[in-house]
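Colleague: Predicted structure and sequence below. I'll ask about it afterward.
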Amino acid sequence: MNITIIAGARPNFMKIAPIIHQIHSVNQKRKKISFRLVHTGQHYDKKLSGTFFEELNIPNPDKNLGVGSGSQAAQTAAIMTAFEKELLEYPADLVLVVGDVTSTMACAIVAKKMNTKVAHVEGGIRSFDLSMPEEINRMVTDAITDYFYVTSEIAIENLKNIGIKGDAIIFVGNTMIDTLISNIGKLKKPKIYDSLNLCSKKYIVLTMHRPANVDEEAKLKLFLQEIIKSSRGVPIVFPAHPRTKQILAKLNIDAKNFHVVDPFGYLEFNYLVKKSFCVITDSGGITEETTYMKIPCLTLRDNTERPETVTLGTNELVGTNPKNIRKAIDQIFEGKWKEGSIPKFWDGKTSERIINHLLSIEF
């Protein structure tokens, strides 16, 4: 069997790492799967270096398409053009895509037009918010996917509602949790932990990156002011990307407990999360990790494509009104936050289930 694995952005590598590990494990007994790892280069990230791949114990990509940034249309076209050449030169029995970035959709389209099977890791997740580019990517990808590796029972229902037959849906769990479990004993204390005099369960981790939250300076300032006012003086650590830092510099936020720092690697960031009092975020993936680690999590969004982190886990949707933040943080300080539980199959064996299914496919 010959497969091509697609990664388009940093979180994708965290999702494909355990799949690659499981392929290596199977091949040690008897070589059954050949794979080619293709990085589309959709997001440039200086932390996608040798150190990053070493942290996750995965090989450097066989090919970096180097498409770079651009508008949604320009980026999609560039990925499709470059990946078509790649797939012509290195044909595959199946193309495996993960998540919901532009690369996921673009490479799935190319594969199907070249009569190649497509498997989608995290198939069926939905926010039902069509203003999010990721939701379009999910819908289009799932419309042409052959095999859906799903993270939750809610995702199964979403797929059935659009007419997907049961045998195409494989309930496997969450590869992000595979990665977290395999690395939980290797987490590294970042340098800022000591330099900021942080103490376990006595600081807040904040991440914000969605354009709707960070691009409007006035709205971002209201968010930050409300978080700072509600924090009761507890340190707030905000790993911010350079673009967000430029916006923050204009806001003149003056608070002794508010610390803007550089982004972390995987092992350092999750060390910070694991020991935090709570996490405030507008990310989807982080809510999965906080659910597994049972860390209270506030999501600054009106919807989520990972509702199991709310119905079962430690996450709550605070919404996009900054005034909702104080009540939620007060609940955590008062010990009234839900304990949460871990969703089914978030057990570190997701990749094993995926590979076992791949091996059962007849091409």
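Modeller: Great, that's in hand. Residues are numbered from 1 along each chain as shown.
Colleague: Going by C-alpha atoms from here, please, whenever you check contacts or count neighbours.
Modeller: Noted.
Colleague: Could you look up the SS state of residue 95?
Modeller: strand (DSSP: H, G, I helix; E, B strand; the rest coil).
Colleague: For it, which residues are in contact?
Modeller: The contact partners of residue 95, by C-alpha atoms under 8 Å, 6 or more residues apart in numbering, come to 3, 4, 5, 6, 108, 111, 116, 117, 118, 119.
Colleague: number of nearby residues for the third one?
Modeller: It refers to residue 5. By other C-alpha atoms under 10 Å, the residues close to residue 5 number 21.
Colleague: again with the fifth one
Modeller: Residue 108 is surrounded by 29 other residues when neighbours are defined as other C-alpha under 10 Å.
Colleague: here's the one I want to compare it with:
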Amino acid sequence: MDQLNPRQLTVLATMYYIGSAILVIPAYLADKAGNDAWISGLLGLMIGFLPLILIYALEKTYPGKHLGEILESALGKILGKVTGFAFFLTYPLGIITLSLRDIGDFLTTSLLRDTPLEVLILFTLVVISIAVRLGIGTISRTAELFFPWVLLLIILLIVFVSPKADIENIQPVLASGWQPVMLASLTLAGFPFLEHNLFMMVFAKVKGSASLALQLGKGSLVSGLLIVLVVFMCLLVLNPGQTAAYVFPTYELGKMIEFGQFVRRIEVIVAFIWFFTIFFRVSFLLYTMVTGLSYLLRLHDYRVITFPVAVISGALSLLWYPNITELNNFSRIWTYISFLWGFGLPLLLLGGSAVQKMFRSPKSPREPA
């Protein structure tokens, strides 16, 4: 059955939020906040909890409905469809293209240097498309199976590099004040902790009485603390300057692993962590996009557009970001787009619901003379 329980939603959300963030976020935060990047990580995580309040309100207002149905219920069929198409063709599509380029650039620069980027992205999309066609139930159960291994590998990474940590690398604290720290925190909030509204597309698939917004909050907390911990170790081991200079600082952190004189350069630990999490991230994004579009187009089965949408996404990832410089430039702009959809869409839906209630409320009876 294409369903999942609240625990599986929490695990899937955790894997999704870790995604590619664990590989690239340390560089973004260190570039803006320097040795205070770990503080920015904590603040970004806290900001990311705010949209969950709005999602909780929508969950209670429209129980048992997914995002496509909520759009039409709150905004009407015409405006709901227009907003839905604008959302699905910009937000999940944009994240998919960014994630695919992260996959391609990481593999071509770190592991498979002689393999064409197009081949790597195509192969990745074929595997992900198969997973999406199998359904969200299969994706969530597989995430549940791999999550303990991801958690174990992150712990091993931190334990193995901790002997090389130098506390002086994060001193003095707040030497440049709070402004750069706050600006950097917006980066982590926008990527990935303002993407909660995407999970509203699977709310109708979750069986159980637990609050779904609460499950997303648990996933955010676990993944956020793991990401901040990795950022912290990058600063301690690599120092802020090197962390900001590397494209994938977490992978460079993995190169520092030494265990005695016989275990060295086992950065493949980082690669395994990232392969698992990015697979579930892109699989969920593609599932959200094709199910949302199929609902708006009134298709009987989302599977008929899975491969076409996947191919278009892969082509756009190569067209929009011809090189890693363009990718980094767009990633900085993406924070603002994420804030627009992360806060704007739930507020718009709650506003539409409030307006409908206002006009549907019965008129109060006249007082007797």
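Modeller: Perfect, thanks for sending it. Everything numeric here is computed off the predicted structure, so don't read it as measured data.
Colleague: now what about the TM-score between them?
Modeller: Put the two chains on top of each other and the TM-score (TM-score structural alignment, normalised by the length of the first structure) is 0.27; 162 aligned residues with a C-alpha RMSD of 6.6 Å.
Colleague: ok, back up a step: between the contacts of residue 95 of the first structure, which has the most around it?
Modeller: If you rank those by neighbour count (other C-alpha under 10 Å), residue 108 sits at the top with 29 neighbours.
Colleague: Relative to residue 23 of the first structure, how far out is that residue?
Modeller: 21 Å (C-alpha to C-alpha, to the nearest Å).
Colleague: Let me know the helix or strand that the spatially closest residue to residue 139 of the second structure that is not a sequence neighbour is in.
Modeller: Take residue 139 of the second structure and drop its neighbours on the chain: the residue closest to it by C-alpha to C-alpha, 6 or more residues apart in numbering is residue 131, 6.6 Å away. For residue 131 of the second structure, the enclosing helix or strand under DSSP states H and E is helix 117-134.
Colleague: so how far is that helix off the chain centroid?
Modeller: Put simply, helix 117-134 of the second structure sits 18 Å off its chain's centre (C-alpha atoms, centre = their mean, to the nearest Å).
Colleague: Check which helices and strands it sits against.
Modeller: With contacts taken as 3 or more C-alpha pairs under 8 Å, 6 or more residues apart in numbering; DSSP states H and E, helix 117-134 of the second structure sits against helix 91-106, helix 136-161, helix 268-296, helix 306-320.
Colleague: Could you check the angle that helix makes with helix 136-161?
Modeller: With axes from the mean of the first three to the mean of the last three C-alpha atoms, to 10 degrees defining the directions, helix 117-134 of the second structure sits at 130 degrees from helix 136-161.
Colleague: any idea how far residue 288 of the first structure is from residue 351 of the first structure?
Modeller: 16 Å.
Colleague: what about residue 355 of the first structure, how many neighbours?
Modeller: 16.
Colleague: what secondary structure does it sit in?
Modeller: Assignment for residue 355 of the first structure (three-state DSSP): helix.
Colleague: which residues touch it?
Modeller: 19, 22, 23.
Colleague: what separates it from residue 18 of the first structure, distance-wise?
Modeller: Separation of residue 355 of the first structure from residue 18 of the first structure (C-alpha to C-alpha): 10 Å.
Colleague: for residue 136 of the first structure, same thing?
Modeller: 26 Å.
Colleague: name the helices or strands packed onto the helix or strand that residue 23 of the second structure is a member of?
Modeller: Taking DSSP H and E as the definition, one finds residue 23 of the second structure inside helix 21-33. Packing contacts for helix 21-33 of the second structure, counted by 3+ C-alpha pairs under 8 Å, 6+ apart, involve helix 37-61, helix 179-190, helix 212-238, helix 240-245, helix 249-255.
Colleague: Give the buried residues for the fourth one.
Modeller: Neighbour counts over helix 240-245 of the second structure (16 or more other C-alpha atoms under 10 Å) mark 240, 242, 243, 244 as buried.
Colleague: same deal with the first one?
Modeller: For helix 37-61 of the second structure, a neighbour-count test (16+ other C-alpha under 10 Å) marks 37-52, 54-56, 58-59 as buried.
Colleague: Please tell me how far it is from the chain's geometric centre.
Modeller: Put simply, helix 37-61 of the second structure sits 13 Å off its chain's centre (C-alpha atoms, centre = their mean).
Colleague: now that helix and helix 179-190, what's the angle there?
Modeller: Going by the same axes, to 10 degrees, helix 37-61 of the second structure makes 40 degrees with helix 179-190.
Colleague: Show me what helix 37-61 of the second structure is packed against.
Modeller: helix 21-33, helix 179-190, helix 212-238, helix 324-360.
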